[in-house]
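>>> This is the structure alone, sequence omitted:
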């Protein structure tokens, strides 16, 4: 690199750059390939031209704002990169006419008019030129940045302009290799016709040639729009070429096909009861129920509901164990013209009562032993064992209540950002759109589909209704089987399952134990959170199922919104979430609801008949998340803003990037940490609380951080019990850390990255293992839980264990020659207890 001077500059000059470039942000451009450690740059070049008319127009516009052609180009490029990176604070590199590197730093706010930003940048440029005598290496040193050989240590993108006729001095010759390399370098040279010849020099190890071409085309579209309307906010300036925009909004984003939009779920199930009455509908253990038995029991239960005073259009709670009785009850609620509210029997009483009260449920179908958990004065408790005579009466046919496909089928609750759970009503039409004539999955009457998800998880609705609507067989898999890879594999073979859905977390654990576990399935579906690509690659290598499908979708858009048929995977490339399922529309938009180009990160918005109308009695939340569709679509169509950040790949598949807020996914469940924080802060000993999800390898767990009230002490086990009495198990932090103060950023916000990792301390009496089995289990627990050692009386769950880690214990025990089940780990939570039932295979 060439320095204009070699001597040390006055401290004031260095202080200027120290202040100007303090906390310099990295420009996070969306690369096509991962930035692997130690990767070798591969220089590539994309040439283009800036027409003479655009050059003269930009020169004139810049002159009106005390700038030059360089300032105009810098401003256009700055806006382009801000839109590409979703960043507002940007630093770009350049060089003066003697090839001395300089850094130009500025702020791009979406609402700033282009002309105003150009004027602001004219001052930035003048400021940089006024201090260009400071050697670049001294700037780097004073900032304390570690430099890589040949790479620019401060910036990732550079702009150069050579041969301009208006006095610009920021223009090292584009072929001057004295400058350090950047990921992207936009290099402009004045041409004889008044235009500019230009080249985008880029790191081919990170970016595809198609991406480079798209960048240059986007820059020209943006520049043309800015010259046409310099008073327009930069966030609203067109960026995408019309051809690309048509692809994004229509070819890739819209998926419409015929489906029976006027049909209801219970009608479709009833058709199979007429056509194939003796076909098995449900299997649970040794119990089976045919379609005729399911249909007739549902009819009698529906009549019972109406006889008990439940009116069509009401919400009806259903709190029953998973099995044939539950499914018949759900079908009955629909035939009575009502919408069901599924209640998990393992939920805390407070949670169940809240949901019954919040929906205004008219009744609840349950059993006598569960009524103690169901406190809801206005909901009539209908205990099935008290009405066995009515339920067993001769068939009388359906009650004949008129139901339309626009009526609610069920209400599902999700964690709420306000600290309270929120309910969403799903219509018959929304669910029929998901199940009938679908592209991601086609079930036939000879299919056998597993049902293992907790009933309040939105995928459970899919697991229940997909086979029943298709006339297929539904097999209930108990939790212990689902969490034990060996037991699950045996169940798949025993029941000859053809179709299975697993959350991503569970999918990863099963594959880790047996990559070939799914090879006998026709359809293996998984989703719910970011997937480990290496696990997917293992499945493909071990002999994949007929179809391996990666699914994505929020509850507010009826379970699944996008899908991707997985044919290949490698550990360095994310598995896409694909494109929209049938009769769904997706958009990737920026903060001003403008479409973003291919490869650029934006927020995912979903439209179509699967989108709910909003949240029950939550008008503010509804207005925040459900928006009028500004694009061409059916009248009154709504967009649901997911809060998920995604981008389109060059192949037209959506890739999941992360969240735009603090919402997290744990074992497929969507969790708003603020809801857990609200419960923690209700404890009298706690003044403030913060909850985050910490990743440990491919496993994630919730960690709570609490600040005690003045003069109070905290005890983690007691706090966990307090939370467990009010929230579902998957929302209870596995660890709680007490802090005197939360770490803060300079702007006063909490610095989540600085929160300390929880210490995993044992809670038992430290008793050492007494025999070989206990010693093996102690080693396994320590490895799985990430602790130095474990005593035989330490509790697995108090040390941070959960059901997914329990699967790891089972798998590692099997490799060590010990036979235990996931049920054993759940029921016997200390090594002393677990060792008493562990069976050695004799090896």
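Here it is on my side, so go on. Nothing here was measured: the structure is a model prediction, and the numbers come from that model.

>>> When you work out contacts or count neighbours from here on, use the C-alpha atoms and nothing else.
Fine.

>>> for the stretch 51-200 of the chain, what spans make up the strands?
Counting by DSSP state E, counting those that start in this stretch, the stretch 51-200 of the chain has strands at residues 89-95, 101-107, 157-162, 184-190, 196-203.

>>> A further structure is provided below for comparison with the first:
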């Protein structure tokens, strides 16, 4: 647990800020401290290194600020300081070792020259006044006596040579601070740096990384040319680059094959084996080959060619699999949709893909008669009546670079994003995935997810390519139904979200051997629940822009639920969230950049989505060319996810850097939901959408809308140094009517899982210094509120949430 330094807001123009170095220790009960040290400047170096030099002190402060920027995601940086000279030193004399009198508060302007930044630090140090940079960003030295700013790191200077001789200099650590940088003067003007840390907060690997990074940055900026800007500082030491090179070397070669060819090969090799075990009847590989070829030939007659998009709308059934395979064999790409999606959503998908053919069953055929020009109703009798074909391949023109499927996900303007996947990406990813998880003919994969979601492609394609069995369950409404279907179909492999997995009783599914989970962080309770059961638990990380998955962790422990493991198929890099040109060191908090042959082609129509293609890097960054100079340039994608790379190459997922949320494995853009809700609000009202949950280690996530209604009696102006009042919006009859109106409006435009299930009324809207909505603060406040009302939620809301947990 961090022990923050508190500072007074009155002497700073910065808003309230929290700059806590995150814990990396897995043993919170560990006692004591440890330190590591290194020579910062060699004794006798020609550089003037008097520890009392304000220039050197400011350079050290600047290096520490840039180091913190790597390891902490915060707009405003702050750290304790006990200096060798100036006003801060006088104040420090009045405090015992272990406390700080002052604390630096600053916001970095990445376009500022490093020399200018150091000079401003020096001026602030000398005068104890606020200095302002060219972009208006301030550096402030504040008194440490209240709770306005919080930090758990600090810098101190030891100047006594006797302390150095008798070895007591390292004892000058601030005992209540999690991480302390101690600078000590050596004979002949050398400088030594010690990093002193709490064992309950920081592990040895993280401490070593912080010290390496600090020294690496200090050495650069000590002699920085006048032209060096902050955002051009190299943040990644050579030791880290060498290890990152090893972690990113194992990129799978592209498999230039088509999905349907691999499935047909399996059909020819084992025609009598069960390919599909379903509630509505089993089907052998031979039967699958025959029926899918008949339908594929019919689709070719209807005009399906490579790059033709064909809609597929089915309940869970054997025929949904036949339909999708037939579309692929005809050369087309399938788009799975759900009939419950709002008409405006379906219309957007149809118009943007120029789709003219839809495959469905008797349940939905009438729904689409007037929407899609050609609606093909599948039935066993009709399929068997189609003429058999002797033409193989059915579409000889299909190539591995052609589209195989389009996945529509949340978009921020009310327009869903259509991600185009190609055959070679999926083939490469599936073969790598199957090999890593030891899947094969013994695998019986349950199709749990809705066909419109990306995981359903994994559930369908993987077992048929490796010669296993795709298990299709009957409609399920409860976890008990799920357990029953697993037993009836004898499924041994499944992918679930943690929300569902934690409700499943291991003793109810004794035949389940592999359970992959993803879409949300794994709570400790889930890991403990399955630890003693004969089921291998794998944490899987991915996104729609990547085929199958990006990374997996097959060695899960109760305290490592956020560890997504090592890359699958490609490479994962961690970069500065504000700039992909800056590679970060091991242990730093960065944005995950995905590289590899499993990336999608891109989006269906980037002109309509404006910024969507920005996620794919147009140029290969310089650090990628330097680290792997002989590897061919590859497509790279900015995930928007934050993570941390450990010294063993494993990655920990830390959340989103933007407004993309994940609930039950489904991606929701908060801005899109807000856009729809705002249609029912006044100009002075506000709405903020967030995901709340994972309380006390238990997963119960809820898509939450925070409302500010300007005309409401509880609304008021922001109160300095206070938090807005939060209330259950459904308790007020007038607000409840407004909420119900918004729910209907959102449900008419967006899929059901994107409709908020919790509504909170705010008395005012917290904002940052730049007047933007302070989403981080709202999230923290909301988590506390959500914990208090979790048991009091209205029955209808709980019911709607429960129905989303199990696909219908």
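Received, thanks. Because the structure is predicted, anything quoted here is derived from the model rather than measured.

>>> For the two chains, what TM-score is obtained?
Overlay of the two chains. TM-score (TM-score structural alignment, normalised by the length of the second structure): 0.82; 732 aligned residues with a Cα RMSD of 3.7 Å.

>>> Relative to residue 733 of the first structure, which of the strands of the stretch 51-200 of the first structure is closest?
Proximity to residue 733 of the first structure (Cα to Cα) singles out strand 89-95 among the strands of the stretch 51-200 of the first structure, at 35.2 Å.

>>> If you count contacts, what does that closest one end up packed against?
Judged by 3 or more Cα pairs under 8 Å, 6 or more residues apart in numbering; DSSP states H and E, strand 89-95 of the first structure is in contact with helix 69-85, strand 101-107, strand 157-162.

>>> Switch the ones you listed over to CSV; also include distance to residue 361 of the first structure.
What follows is those, written out as CSV (distance: least, Cα to Cα, whole Å):
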stretch, distance to residue 361 of the first structure
helix 69-85, 47
strand 101-107, 52
strand 157-162, 59
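
>>> Let me have these in a markdown table, extended by distance to residue 194 of the first structure and mean neighbour count.
Shown next, in a markdown table, are these (distance: least, Cα to Cα, whole Å; neighbours: other Cα atoms under 10 Å):
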| stretch | distance to residue 194 of the first structure | mean neighbour count |
| --- | --- | --- |
| helix 69-85 | 12 | 24 |
| strand 101-107 | 26 | 22 |
| strand 157-162 | 13 | 24 |
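
>>> Tell me which residue of the second structure lines up with residue 318 of the first structure.
Using TM-score structural alignment, the equivalent of residue 318 of the first structure in the second structure is residue 312.

>>> now swap in residue 75 of the first structure and tell me
Checking TM-score structural alignment: residue 75 of the first structure goes with residue 62.

>>> Nearest spatial neighbour of that match, chain-adjacent residues omitted?
residue 118 (6.1 Å; Cα to Cα, 6 or more residues apart in numbering).

>>> just checking, that neighbour touches residue 56?
No: the criterion here is Cα atoms under 8 Å, and residue 118 of the second structure misses it with residue 56 at 9.2 Å.

>>> roughly how far is stretch 121-129 of the first structure from the heart of the chain?
41 Å (Cα atoms, centre = their mean, to the nearest Å).

>>> Would you mind pulling the contact partners of it?
65-68, 71, 74-75, 102-106 (Cα atoms under 8 Å, 6 or more residues apart in numbering).

>>> export those residues to TSV and tack on distance to residue 204 of the first structure?
Shown next, in TSV, are those (distance: Cα to Cα, whole Å):
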residue	distance to residue 204 of the first structure
65	37
66	37
67	33
68	31
71	28
74	23
75	25
102	24
103	24
104	25
105	26
106	27
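
>>> now, the most widely separated pair of these?
65 and 102 (22.0 Å).

>>> what's the distance between the counterpart of residue 253 of the first structure in the second structure and residue 643 of the second structure?
Using TM-score structural alignment, the equivalent of residue 253 of the first structure in the second structure is residue 248. If you measure residue 248 of the second structure against residue 643 of the second structure using Cα to Cα, to the nearest Å, the figure is 15 Å.

>>> More neighbours: which of these two?
Ranked by neighbour count (other Cα atoms under 10 Å), residue 248 of the second structure and residue 643 place residue 643 first, with 25 against 19.

>>> Under the alignment, what does that one map to in the first structure?
Per TM-score structural alignment, residue 643 of the second structure is aligned with residue 646.

>>> What helix or strand is that match located in?
For residue 646 of the first structure, the host element (DSSP states H and E) is strand 638-648.
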